[in-house]
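> Any chance you could fold what I've pasted below:
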Amino acid sequence: MRYRLTFISGAVVGYVFGARAGRERYEQLRKSAQRVAQNPAVRNAAESAAQTGRSAAVKAADTVTAKVGDRLPESVTERVKALRDRSAPPEDDWGTSNT
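Okay, the predicted model is just below:
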């Protein structure tokens, strides 16, 4: 899936930069991209993917920490702490919905 998405975005960028369709077509594509990016379903999917990635990184860091122990460099330890802090956002019950 990642490779398919990369290919599609590369094709779109190639078309935008390589096409001789003119400014009108470029503006049309830009507006379409903005509509997609502002779509609540797309935003929720992106946020969900980011949270999943952060939780996977925390799990991987926990596994590495358990195996390596105190031998981790300080920079890695600080980064792991930052990831753990970001993985659990504070709860707010207004302004968002899960529907």
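> CA atoms for contacts and neighbours, from now on please.
Will do.
> quick one: the helices in the protein?
Taking DSSP state H as the criterion, the chain contains helices spanning 2-18, 23-38, 40-68, 74-87.
> okay, these in CSV with mean neighbour count next?
Conversion of the helices of the chain to CSV gives the following (neighbours: other C-alpha atoms under 10 Å):
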stretch, mean neighbour count
helix 2-18, 11
helix 23-38, 12
helix 40-68, 13
helix 74-87, 13
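> mind checking how far the closest residue in space to V80 that isn't next to it in sequence is from G14?
Residue nearest to V80 in three dimensions, not counting chain neighbours: A61, with 6.5 Å by C-alpha to C-alpha, 6 or more residues apart in numbering. When C-alpha to C-alpha, to the nearest Å is applied, the distance between A61 and G14 equals 37 Å.
> Now show me the structure for the sequence below, then we'll compare the two:
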Amino acid sequence: MKGKVLFLVAGAAGYVLGARAGRERYEQISSAASRAWGNPKVQSTVSDLEGKATDAAKQAGAKAQEKVTATAGSVAGSVRSKVNGGGEDVEEPLGEQHHTRMPTD
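Below you'll find the model as predicted:
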């Protein structure tokens, strides 16, 4: 994300500078930016950072999933406890279910 923002800022700065200095200067700036971006060292760094960002996102996703699962289990246990009147967790239905029909027009 940071790389995208940096790229957009650099592009905007290049555009403004190019517009002020004329088309020729804009082409010089654009060419220099393209050379810099195409530099194998820069691309290697970008590739490394993309890999690290992907790994960090996967780890964060796994941690979030664990927390959601734990929280959901805790909430479900709390609800079961309250529904059962504080007794044991029972996986049985709550008794006879009544369905109310809504009047139709």
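> Put one on top of the other, what's the TM-score?
Once superposed, chain against chain, the TM-score is 0.55 (TM-score structural alignment, normalised by the length of the first structure); 66 aligned residues with a C-alpha RMSD of 2.6 Å.
> hang on, the earlier thing: any idea how far the residue nearest to V80 of the first structure lies from R79 of the first structure?
Plainly put, A61 of the first structure is 10 Å away from R79 of the first structure if you go by C-alpha to C-alpha.
> same thing with A11 of the first structure?
In this structure, A11 of the first structure and R79 of the first structure are separated by 35 Å, where distance is defined by C-alpha to C-alpha.
> before we move on, what about A66 of the first structure?
16 Å.
> same question, A19 of the first structure
As judged by C-alpha to C-alpha, A19 of the first structure and R79 of the first structure stand 43 Å apart.
> what's the answer for V36 of the first structure, then?
When C-alpha to C-alpha is the yardstick, V36 of the first structure and R79 of the first structure sit 32 Å from each other.
> At the geometric centre of the first structure, which residue sits there?
Per C-alpha atoms, centre = their mean, the C-alpha nearest to the average position across the first structure is that of A50, at 4.6 Å.
> any idea what that one aligns with in the second structure?
Structural alignment places A50 of the first structure opposite E50 in the second structure (criterion: TM-score structural alignment).
> check contacts around that match.
For E50 of the second structure, no residue meets the contact criterion (C-alpha atoms under 8 Å, 6 or more residues apart in numbering).
> I'd like to know how far it sits from K41 of the second structure.
Counting by C-alpha to C-alpha, the gap from E50 of the second structure to K41 of the second structure is 14 Å.
> try A60 of the second structure
28 Å.
> residue in the first structure matching G77 of the second structure?
Counting by TM-score structural alignment, G77 of the second structure corresponds to no residue in the first structure and stays unaligned.
> Check which helix or strand G77 of the second structure maps to.
Assigned by DSSP states H and E, G77 of the second structure belongs to helix 40-83.
> and the angle from that helix to helix 23-38?
What separates the directions of helix 40-83 of the second structure and helix 23-38 is an angle of 70 degrees, with axes from the mean of the first three to the mean of the last three C-alpha atoms, to 10 degrees.
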